[in-house]
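Enquirer: I'd like to go over a predicted model; first the sequence, then the structure.
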Amino acid sequence: MKCILVFACLSIALCLAAPPPEAEIIRQESDVNVDSFSYNFETSDGTRQEQHGSLKNLGPEEVALQVAGSYSFVDQDGQTHAINYVADENGFQPQGEDIPQI
């Protein structure tokens, strides 16, 4: 009887210690041009990301890359976390419920 109990406890411990299954890409698209790009993907674990960018003319001989996008993921408790962002000549500007507002 003790042997069965020990075996059951070891089996449960091994199941709990097993790594989660690897996520697979279920959707992926990209479009890359000389002066712009866009891409997006989604994985089987609920992770999503999309981004697009283009060159912005700042002056006669000055350009900057401006990028906008978002990403989200599902944590171990099943809660989805999402971030939207812009990155341009003013820096990286993320927004989301998980980011404290100053």
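Expert: On my side now, so go ahead.
Enquirer: going forward, measure contacts and count neighbours with C-alpha atoms only.
Expert: Will do.
Enquirer: if I pick Ser36, what's in contact with it?
Expert: His52, Gly53, Ser54, Leu55 (CA atoms under 8 Å, 6 or more residues apart in numbering).
Enquirer: quick one: those residues as CSV, columns for secondary structure, neighbour count and distance to Asn40 too.
Expert: Below are the contacts of Ser36 laid out as CSV (DSSP: H, G, I helix; E, B strand; the rest coil; neighbours: other CA atoms under 10 Å; distance: CA to CA, whole Å):
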residue, secondary structure, neighbour count, distance to Asn40
His52, strand, 18, 9
Gly53, strand, 19, 12
Ser54, strand, 18, 15
Leu55, strand, 16, 19
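Enquirer: put this beside the first:
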Amino acid sequence: MKTLCTTLIIVSLLANFSKSVPLKRDDRRRIPSAETSSIPSDVQLVSFENDHNSPDSYQFNYALSDDQTRDEVGTLKDGKDEDGNDVRFFVVRGSYSFTGDDGQTYWVHYTADETGYHPQVGTGPDPGKTF
């Protein structure tokens, strides 16, 4: 279980530091859905929302046909660094979940802010699943 938690934390950290590219409204219509996909894959995109239209915040979420989900919200915050200088940084809240090979649902809820990365990891029904 310790190895699984460590793996989930590392995956979540990597996902948080990856750069997202904003999509224009026209691009959203071109994303394949479960009904229209011609991609030869067992896993298909069921839903996707992306709002990167503000320099001070962003949000996105998606769900895949294999029950993977991810959602994240980032908000720009003003603060001070360790030297007392004014700084701006994103506070990020999000979650993701997936079904393991054992049939169990694994989920991670996280917050990343000026105090660090704070994950909550669990198994079973995701208490915060919103879609």
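Expert: All right, it came through fine. Here the structure is a predicted model, which is why all the values come from computation and not from measurement.
Enquirer: returning to what we had before: nearest to His81 of structure 1 among the contacts of Ser36 of structure 1?
Expert: His52 (20.2 Å; CA to CA).
Enquirer: which non-adjacent residue is nearest the closest one?
Expert: In space, His52 of structure 1 comes closest to Ser38 once its chain neighbours are excluded; the distance is 4.0 Å by CA to CA, 6 or more residues apart in numbering.
Enquirer: what's the counterpart of that neighbour in structure 2?
Expert: Ser38 of structure 1 maps onto Gln59 of structure 2 when the alignment is built from TM-score structural alignment.
Enquirer: one step back: what is the nearest of the contacts of Ser36 of structure 1 to Ser11 of structure 1?
Expert: For the contacts of Ser36 of structure 1, the nearest to Ser11 of structure 1 is His52 (47.2 Å; CA to CA).
Enquirer: alignment lookup: Phe89 of structure 2 to structure 1.
Expert: Residue correspondence to structure 1 (TM-score structural alignment): Phe89 of structure 2 is matched to Ala64.
Enquirer: element containing its match?
Expert: Applying DSSP states H and E as the criterion places Ala64 of structure 1 in strand 62-74.
Enquirer: what element comes up after that strand heading to the C-terminus?
Expert: Heading C-terminal from strand 62-74 of structure 1 (DSSP H and E), you reach strand 80-88.
Enquirer: so which elements touch that following strand?
Expert: Counting contacts by 3 or more CA pairs under 8 Å, 6 or more residues apart in numbering; DSSP states H and E, strand 80-88 of structure 1 is packed against strand 62-74, strand 91-95.
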